[in-house]
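> Show me how the following folds:
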Amino acid sequence: MLSFAGYEILEEIHESHHTIVCRGRKEGQIQTEIIKFLKTEYPTPTELAKFRHQYEIVKPLDIPGIVKPLHLENWGRGLVLTMEDAGPLSAEQLLSTQTINLETFFKIAISISHGLSKCSTDEL
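Model (predicted):
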């Protein structure tokens, strides 16, 4: 399991080719946060720039359904992005554990559409 100074890592949520996403909390805090690590021990300047760019684009947004980034911090030779924790399950986890009815599906789809529309309106 990864470690990040000042945080207790509770679980790994997702792993991709470039990143690892975990749920954790600051030491002494109750509220959990999502912590996104660059996976490579020696990230390239391009990888670091993309990670910073992701943070800078989303940071000023105040759109319901878009997870808010909290901090971008150095971690070894890479970076760590901390974000608010929107809930105990990702959409992938939720859908793998249960089926949803059409009404719930459409509510989720409409919510996602509104968020994407707002991003488009803001020319992101």
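> use CA for all of it now, contacts and neighbours both
Noted.
> can you give me the end-to-end distance of stretch 27-42?
Taking Cα to Cα, to the nearest Å, stretch 27-42 runs 27 Å from one end to the other.
> Go ahead and name everything in contact with it.
With Cα atoms under 8 Å, 6 or more residues apart in numbering as the test, stretch 27-42 has contacts from 6-8, 17-26, 76-85.
> Out of the residues you listed, which end up buried?
By neighbour count, with 16 or more other Cα atoms under 10 Å, those hold 7-8, 20-25, 78-85 as buried.
> I have a second one here; can you model it like the first so I can compare?
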Amino acid sequence: MITLPGIAIQNKIYESSNSLVYRGIRDDGVGVVVKMLKLDYPSPQEITRYRQEYKIIRSLNLEGVVKAYNQQDYQRTLVIILEDFGGESLEKWMHKRPNIFCPMPLSTFLGLAIAVCDILG
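Predicted coordinates for the structure are as follows:
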């Protein structure tokens, strides 16, 4: 688990081949998501991509798009501090329902798909 000043990390909520994502709480009580590069020694290209990701998220001031609060160095990598909107990874959500052919009711899926399309539009 990582240690960041001013943030109490609660748990890991996602892991990919490139990133680790944690849920935490800032000292002021605000919930945050901490996303970091997984490798201890990321390449310069990976660092550049993460910096660009932060800049893009930070520039998007749209309803439905997570807010980027901060980016900071952590040991030999970077972390991005994001708004915690209480979401759950779709993969984790689906694994809670392994015996159901359709893991999401059609009405829920369509509502989510329409909202995503509106945001992307």
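> Could I get the TM-score for this pair?
The TM-score (TM-score structural alignment, normalised by the length of the second structure) is 0.85; 116 aligned residues with a Cα RMSD of 1.6 Å.
> re the thing from before, in strands, which of the contacts of stretch 27-42 of the first structure appear?
Taking DSSP state E, the ones among the contacts of stretch 27-42 of the first structure that sit in strands are 7-8, 19-26, 78-84.
> The lengthiest helix in the first structure: which residues count as buried?
When the first structure is parsed with DSSP state H, its longest helix is helix 102-121. For helix 102-121 of the first structure, burial by neighbour count (16+ other Cα under 10 Å) applies to 115-116, 118.
> Can you give me the neighbour number for residue 14 of the second structure?
Using other Cα atoms under 10 Å, the number of residues around residue 14 of the second structure comes to 15.
> ignore the last one, residue 11 of the first structure
Residue 11 of the first structure: 13 surrounding residues under other Cα under 10 Å.
> same thing with residue 105 of the second structure?
Around residue 105 of the second structure there are 8 residues (other Cα under 10 Å).
> what lines up against it once you look at the first structure?
Residue pairing (TM-score structural alignment): residue 105 of the second structure is matched to residue 101 of the first structure.
> What of residue 120 of the second structure?
By TM-score structural alignment, residue 120 of the second structure lines up with residue 116.
> how close does that match sit to residue 64 of the first structure?
10 Å.
> Same check on residue 71 of the first structure?
Using Cα to Cα, residue 71 of the first structure is found at 19 Å from residue 64 of the first structure.
> just residue 21 of the first structure next, same as before
Distance, residue 21 of the first structure to residue 64 of the first structure, using Cα to Cα: 21 Å.
> Next: residue 114 of the first structure.
Separation of residue 114 of the first structure from residue 64 of the first structure (Cα to Cα): 9 Å.
> cool, residue 111 of the first structure as well?
Per Cα to Cα, residue 111 of the first structure is found 8 Å from residue 64 of the first structure.
> Please apply the same query to residue 112 of the first structure.
Counting by Cα to Cα, the gap from residue 112 of the first structure to residue 64 of the first structure is 9 Å.
> and what of residue 3 of the first structure?
For residue 3 of the first structure, the distance to residue 64 of the first structure (Cα to Cα) stands at 30 Å.
> can you count the residues close to the residue nearest to residue 25 of the first structure when sequence neighbours are not counted?
Nearest residue to residue 25 of the first structure, sequence neighbours excluded (Cα to Cα, 6 or more residues apart in numbering): residue 32, at 4.5 Å. Counted with other Cα under 10 Å, the neighbours of residue 32 of the first structure add up to 20.
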